[in-house]
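A.B. asks: Model the structure of this input:
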Amino acid sequence: MSQAAGRQSIFITGAASGMGRETARLFHEKGWFVGAFDVNPAGLAALQAELGAVNCIIQTLDVSDKSQFDAAVATFGAATGGRMDILFNNAGIIMRGFFDEMSFEDQLKIINVNLIGVLNGTHAALPLLKDTPNALCFNTSSSSATMGMPLIAVYSASKHAVKGLTEALSNEFRRFDIRCADALPGLIRTGMTSDEFLAKAPDQGPFRLIEAVEVAKVVWASYHSEQLHWYIPEDLAGLDKAAGDNPELLRDKLGRHMEV
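C.D. replies: Have a look, this model is predicted:
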């Protein structure tokens, strides 16, 4: 018998902290088997100690490296008997600054993790997803995928790409009984959010500070739904409508808040 012992299973990248860690905790509470993958081995070890080694597997993973992703999926499949109910492409990085002042190498790092990492994960996991009834490919996009945002131009572009990929694959993967959906979080309390941004967070509105566990709850809800885009908080959906209705007005509003 496999380590998962017949339990439903979720594969999570960026699992050592923030939204990934909270998702691992929540699905563990729901009785699922968890595969936790990250570049942070200490964070993974702490998570495994919390969940219990019988309930999860951990492995360091640079999502931008396809060979590493293939190996991680193979390890996961061996532990679950070839099952993957959810692939959660969550790992991501962000760097702030004006486009012309950011190094090309740093811009490529953002693309390689945030977009290529999702492509690597989806390609690697697809055989397991195909073999699992009602599987879900769930990706972390961003509120910055509703409108290109200044000071995070390449990050925003990477998340637009993830959103578009999710939309396209949500149709293509119906051939395999695989659903696709994404999260578009706003300001979430994670290690990626600077203390300066936390201090400036408004008390109300779409960019109020949200706890990482709220993203985990959305991943759980998505598995039981056909909904495509999940905005966190829900009122962020208004940005998509505003961008479609009057992109110039939204562009100018965003431009008035350019601070590094």
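
A.B. asks: CA only for contacts and neighbour counts going forward, please
C.D. replies: OK.

A.B. asks: Please enumerate the strands of the stretch 101-250 of the chain.
C.D. replies: Secondary structure of the stretch 101-250 of the chain (DSSP state E, counting those that start in this stretch): strands located at 135-140, 178-185, 188-189, 210-211, 229-232.

A.B. asks: got the contact list for the longest one?
C.D. replies: Residues outside strand 178-185 that contact it (CA atoms under 8 Å, 6 or more residues apart in numbering): 129-130, 133-145, 163, 166-167, 169-170, 173, 215, 218-219, 222, 226-233.

A.B. asks: and stretch 218-229, which residues are buried?
C.D. replies: Applying a neighbour-count criterion of 16 or more other CA atoms under 10 Å, one finds 218-219, 222-223, 228-229 buried in stretch 218-229.

A.B. asks: no wait, stretch 3-21
C.D. replies: For stretch 3-21, by 16+ other CA under 10 Å, it's 3-4, 7-21.

A.B. asks: likewise stretch 156-165?
C.D. replies: Quick answer for stretch 156-165 (16+ other CA under 10 Å): 156-163, 165.

A.B. asks: quick one more, to check against the first:
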Amino acid sequence: MADDTRRSIFITGGASGIGRAVARHFGDRGWFVGIADVNVHGMEDTLGLIGGGFKYMHELDVRDRDAWDVALESFSTAAGGRIDAMVNNAGIGTGGPLAELEKEEIDRCLDINLRGVLYGAQAVYPHLQKTAPGSALVNIASAAGMTGGSGMSVYSATKFGVRGITESLDAEWAEEGITVADICPSFIETPLLEGTGNRRSNESVRSRVVAAGLEITPVEEVAKAVWDAVHGTDLHYLVGKTARQLNFAKRWMPGKVRRQNRERTTLLGK
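C.D. replies: Modelled structure (predicted):
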């Protein structure tokens, strides 16, 4: 059991990738870390990388609204009765022409990437109220939430949505002193790069990223951005050169971005 002054953070998708990196980053800095995922073995591996006893795991499917309440209440109890920050990180990728996607693929991506973020924000709100001012909700968005590309309609829809949720809650919770922010990474060194992003393709996302000459950013950079978001005042945090360049181009050269999107196939699609 933690004391009631140690700050705590709850992270979904904590079994690997960004979630694991964030858990280690905060754990190394003395926070009580709670992780959630459907991958129990992966969560055990994550906790094994965090020293000390201030850590906790809970099996959670973010699509289950009632399960959110149980998970957060359990973590709050373990952490000494407080939750200071939460990271809505759990998400999946999907790609390919919309006409070729099965209903189940569309629904699963929407439910995990978008509905899961809404459920998480709703469920954690009363906990963040208790530790405000200074509590924080951080949502993991994507550079794909800044512009849509061929073959990315569903995934981009979810990440555009995450950015919209962030902006809405920033306004909604500001008076209570709850920080709300999102992280917009480009291509990050995580296991998702080993997937194809498209069930009709055998080529990994990583090979397409490399072939396109784009950088792959260390996952630790995302963890640092989450730390900055919890302690900062910005709304959107860009991670990786591609994300920063895209943000600049969308603002100052939107026509060029549109032409490029129409001229090339997506890295996650065909």
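
A.B. asks: Just give the TM-score of the two.
C.D. replies: TM-score for the superposed chains, counting by TM-score structural alignment, normalised by the length of the first structure: 0.92, backed by 258 aligned residues with a CA RMSD of 2.0 Å.

A.B. asks: The counterpart of residue 260 of the second structure in the first structure: helix or strand, and which one exactly?
C.D. replies: Taking TM-score structural alignment for the superposition, residue 260 of the second structure sits opposite residue 253 in the first structure. Under DSSP states H and E, the secondary-structure element containing residue 253 of the first structure is helix 247-255.

A.B. asks: Quick one: average offset of that helix versus the second structure, please.
C.D. replies: With mean CA distance after the TM-score superposition for the first structure, helix 247-255 of the first structure departs from the second structure by a mean of 2.4 Å once superposed.

A.B. asks: chain center to that helix: distance?
C.D. replies: Distance of helix 247-255 of the first structure from the chain centroid (CA atoms, centre = their mean, to the nearest Å) equals 26 Å.

A.B. asks: go on, stretch 70-77 of the second structure?
C.D. replies: Worked out by CA atoms, centre = their mean, stretch 70-77 of the second structure lies 20 Å from the chain centre.

A.B. asks: mean per-residue distance, it to the first structure?
C.D. replies: Stretch 70-77 of the second structure sits 0.8 Å off on average (mean CA distance after the TM-score superposition for the first structure).

A.B. asks: Give me the buried entries from the contacts of strand 178-185 of the first structure.
C.D. replies: If we count by 16+ other CA under 10 Å, those have these buried: 129-130, 134-145, 163, 166-167, 170, 173, 215, 218-219, 222, 228-233.

A.B. asks: Need the nearest residue in space to residue 194 of the second structure, chain neighbours excluded.
C.D. replies: Excluding the flanking residues, the one nearest residue 194 of the second structure by CA to CA, 6 or more residues apart in numbering is residue 204, at 5.4 Å.

A.B. asks: ok, so what distance separates that neighbour from residue 13 of the second structure?
C.D. replies: Distance, residue 204 of the second structure to residue 13 of the second structure, by CA to CA, to the nearest Å: 21 Å.

A.B. asks: Could you do residue 147 of the second structure as well?
C.D. replies: Residue 147 of the second structure sits 24 Å away from residue 13 of the second structure, taking CA to CA as the criterion.

A.B. asks: mind listing the helices for the second structure?
C.D. replies: Secondary structure of the second structure, counting by DSSP state H: helices at 17-27, 40-48, 65-78, 103-110, 116-131, 153-173, 205-211, 219-231, 241-252, 254-263.

A.B. asks: Most tightly packed of these?
C.D. replies: Highest mean neighbour count of the helices of the second structure: helix 17-27, a mean of 24 (counted as mean count of other CA atoms under 10 Å).

A.B. asks: Now that helix on the first structure. Mean distance?
C.D. replies: So helix 17-27 of the second structure averages 0.4 Å relative to the first structure (mean CA distance after the TM-score superposition for the first structure).

A.B. asks: can you list contacts of that helix?
C.D. replies: 9, 11-14, 32-35, 46, 49-51, 54-55, 89-90, 189-191, 219-220, 222-224, 226-227.

A.B. asks: Let me know the distance separating residue 160 of the first structure from residue 43 of the first structure.
C.D. replies: 29 Å.

A.B. asks: try residue 216 of the first structure
C.D. replies: 18 Å.

A.B. asks: One more: residue 248 of the first structure?
C.D. replies: 43 Å.

A.B. asks: now do residue 183 of the first structure
C.D. replies: 23 Å.

A.B. asks: for residue 105 of the first structure, same thing?
C.D. replies: 26 Å.

A.B. asks: One more: residue 86 of the first structure?
C.D. replies: From residue 86 of the first structure to residue 43 of the first structure the distance is 21 Å (CA to CA).

A.B. asks: before we move on, what about residue 155 of the first structure?
C.D. replies: Residue 155 of the first structure is 24 Å from residue 43 of the first structure, by CA to CA.

A.B. asks: now swap in residue 196 of the first structure and tell me
C.D. replies: Taking CA to CA, one finds residue 196 of the first structure at 24 Å from residue 43 of the first structure.

A.B. asks: now swap in residue 109 of the first structure and tell me
C.D. replies: For residue 109 of the first structure relative to residue 43 of the first structure (CA to CA), the value is 21 Å.

A.B. asks: count of neighbours near the residue nearest to residue 194 of the second structure?
C.D. replies: By other CA atoms under 10 Å, the residues close to residue 204 of the second structure number 17.

A.B. asks: Tell me if I'm right that it and residue 210 touch.
C.D. replies: No: with contact defined as CA atoms under 8 Å, residue 204 of the second structure does not reach residue 210; the gap is 10.3 Å.
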